[in-house]
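Engineer: Next one to model:
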Amino acid sequence: MGTCSDIFFGEVIGTAVLILLGGGVCAAVTFKKSKAFNAGWVAIAFGWGFAVLTAVYMVGGLSGAHLNPAVTTALALTGSMSLGEFLAFISGQMLGAFIGAVLVYVAYYGQFMSHLTTDREVLGGPGTKDGEAPASGPGPVLGVFSTAPEIRKPWQNLATEIIATAVLILAVLTQGLNADGDGLGILGGLITALVVVSIGFSLGGPTGYAVNPARDLGPRIAHAVLPMPNKGSSDWSYAWIPVVGPLLGALLASGIYELAFHP
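Structural biologist: Now for the predicted structure:
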């Protein structure tokens, strides 16, 4: 692990790339004036997995590529990490997630503006004038930035995020336990990316699988502050679930690891 400066800048760059490519695939699938429009959940699951793969290999040598406060929390609980290092990880991840969301906005600016000002069918449905957002509720493009449940049941939504994140964190913590040497090395990034794809297919349906507080909160803040017409609500009433759920999932996974797997 490098210095706190290395950690901070590595996490900023890595998390920004993660959100740029992950949020980018959500934008590509969402907007009608995109060549990937309506490509579906398979594209999204693989897109996020490849985003993880790219970011991990890009900055792994600089910061260790946590890219996720849940990962950082779990590693802090099961290993040794100074407070300065912990804060460098978390602050870098949050800033990087915000920057990545802004880059998605820039890359798809024309699509955002067209979608928000001309698409009556997507924006409001029957009884809504062209270019108007719904009077309340999540904004019409929030899904490009952050997650939202298909069925809004807070206890279920929270449980889904806890379970999905626990799977991810256990996969990270147990890497290399059955391998010769100290770990899986360069293969670790590939395995983590494939786990993210698996979680997307298996557990992503109910909530959109945030499994990463920075991944959801940073882009949600970007949605709230970026200038977009008729963007509607950023759904702050739900925002605590993709933050608290992954952190609780990290605590659960850390406990299981210490009890069952720790050498």
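Engineer: make it CA atoms for all contacts and neighbour counts henceforth
Structural biologist: Fine.
Engineer: Look up how far residue 47 lies from residue 31.
Structural biologist: As for residue 31, its distance to residue 47 is 16 Å (criterion: Cα to Cα, to the nearest Å).
Engineer: run this one through as well so I can compare:
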Amino acid sequence: MSAFLGELIGTMILVTLGCGVVGGVVLNKSKSQASGWIVITMGFGLAVAIAVYAVGGISGAHINPAVTLGLAAIGAFPWADVPTYIAAQLIGAIIGAAIVFLNYLPHWEKTTDPEQKLVIFATTPAIRKPVSNLVSEMIGTFILVLGLLAIGANQFTEGLNPLIVGFLVLSIGLSLGGATGFAINPARDLGPRIAHFFLPIPGKGSSDWRYAWVPIVGPLLGGVFGALFYQQLFNGIHTLAFWLVGILCLLVILSAYFKNSSLKTR
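Structural biologist: Reported below is the predicted structural model:
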């Protein structure tokens, strides 16, 4: 199997099981309806673990453009392969979302709220403040990529690594995911959002394209900085890119802070 197909299948598994658990929680007449955030975060953590088990030996199981770009930024992955990996991840995410649609076919008409249908496919913020939401996605993906590199540097029994990665995603979801739904993966959000737009979902409403840039830009910035941070502080490899991306992230954080502060004073 090629690395392209490995990334496609891995991301398909991630989205099928990850978005699938959201469908089970929010769709009417589902046996797991209203089982809550713990179930969703656990489902996503296990989805990542299974995807990594499935294709880790084939493509390295990036299954996330932020991971691919972060590894490329520190020289741990060839830049020439980045477009191929990201294309595979996006295609796999679209296919995974279509599988979720098929799995819950009888439930779409039973669910009347369009937003409930959208959240199965794409993330939406708990409080819509785009710059603050951007910061949340940056922080979550920073922890993800930093954690992945730290896990890879430890001497775990080889077969346990994917499970530990799943626990990392579970931890991010439980601790940080309540703000935005923790996309922490541009393909996981954009691919299913595209699927939502095209699929014949009864009463589906808007795909919320005005927000779609946040779970793309935030994870890419956070993922690249997480990789550069690990390289700088853990490996002692100093680069100009660390400071440039770090300053950019700081500017975004300050913008979010002052926007919220100015609202309080009005």
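Engineer: Which helix or strand contains residue 245 of the second structure?
Structural biologist: helix 240-265 (DSSP states H and E).
Engineer: For that helix, which residues meet the burial criterion?
Structural biologist: 242, 245-246, 249, 252-253, 256 (16 or more other Cα atoms under 10 Å).
Engineer: Repeat that for stretch 200-218 of the first structure.
Structural biologist: Buried-residue list, stretch 200-218 of the first structure, by 16+ other Cα under 10 Å: 200-201, 203-204, 206-218.
Engineer: ok, now stretch 104-117 of the second structure?
Structural biologist: 107-108, 111, 113-117.
Engineer: How about stretch 195-204 of the second structure?
Structural biologist: Buried-residue list, stretch 195-204 of the second structure, by 16+ other Cα under 10 Å: 195-197, 201, 204.
Engineer: Now do the same contact list for whichever residue in the first structure pairs up with residue 192 of the second structure.
Structural biologist: Residue 192 of the second structure maps onto residue 219 in the first structure, with residues paired by TM-score structural alignment. Counting by Cα atoms under 8 Å, 6 or more residues apart in numbering, residue 219 of the first structure makes contact with 97-98, 100-102, 145-146.
Engineer: go again using 6 Å as the cut-off
Structural biologist: 98, 101, 145 (Cα atoms under 6 Å, 6 or more residues apart in numbering).
Engineer: Neighbour-wise, give me the winner out of those.
Structural biologist: residue 101 (32 neighbours; other Cα atoms under 10 Å).
Engineer: ok, now which ones touch that residue?
Structural biologist: residue 219.
Engineer: Now check the second structure for the residue matching it.
Structural biologist: So, by TM-score structural alignment, residue 101 of the first structure is matched to residue 97.
Engineer: and the gap between the counterpart of residue 134 of the second structure in the first structure and residue 191 of the first structure?
Structural biologist: Using TM-score structural alignment, the partner of residue 134 of the second structure in the first structure is residue 158. Distance of residue 158 of the first structure to residue 191 of the first structure, computed by Cα to Cα: 25 Å.
Engineer: Compare those two and say which one has the larger neighbour count.
Structural biologist: Using other Cα under 10 Å, the more surrounded residue of residue 158 of the first structure and residue 191 is residue 158, with 21 against 17.
Engineer: Next, the mean deviation of the strand or helix carrying that one compared to the second structure.
Structural biologist: Residue 158 of the first structure is part of helix 154-173 when elements are defined by DSSP H and E. For helix 154-173 of the first structure, the mean deviation from the second structure after alignment is 0.6 Å (mean Cα distance after the TM-score superposition for the first structure).
Engineer: That helix: which residues count as buried?
Structural biologist: Per 16+ other Cα under 10 Å, helix 154-173 of the first structure contains these buried residues: 157-173.
Engineer: quick one on the thing from earlier: for the buried residues of stretch 104-117 of the second structure, which one is nearest residue 15 of the second structure?
Structural biologist: Set against residue 15 of the second structure, the nearest of those by Cα to Cα is residue 117 (15.1 Å).
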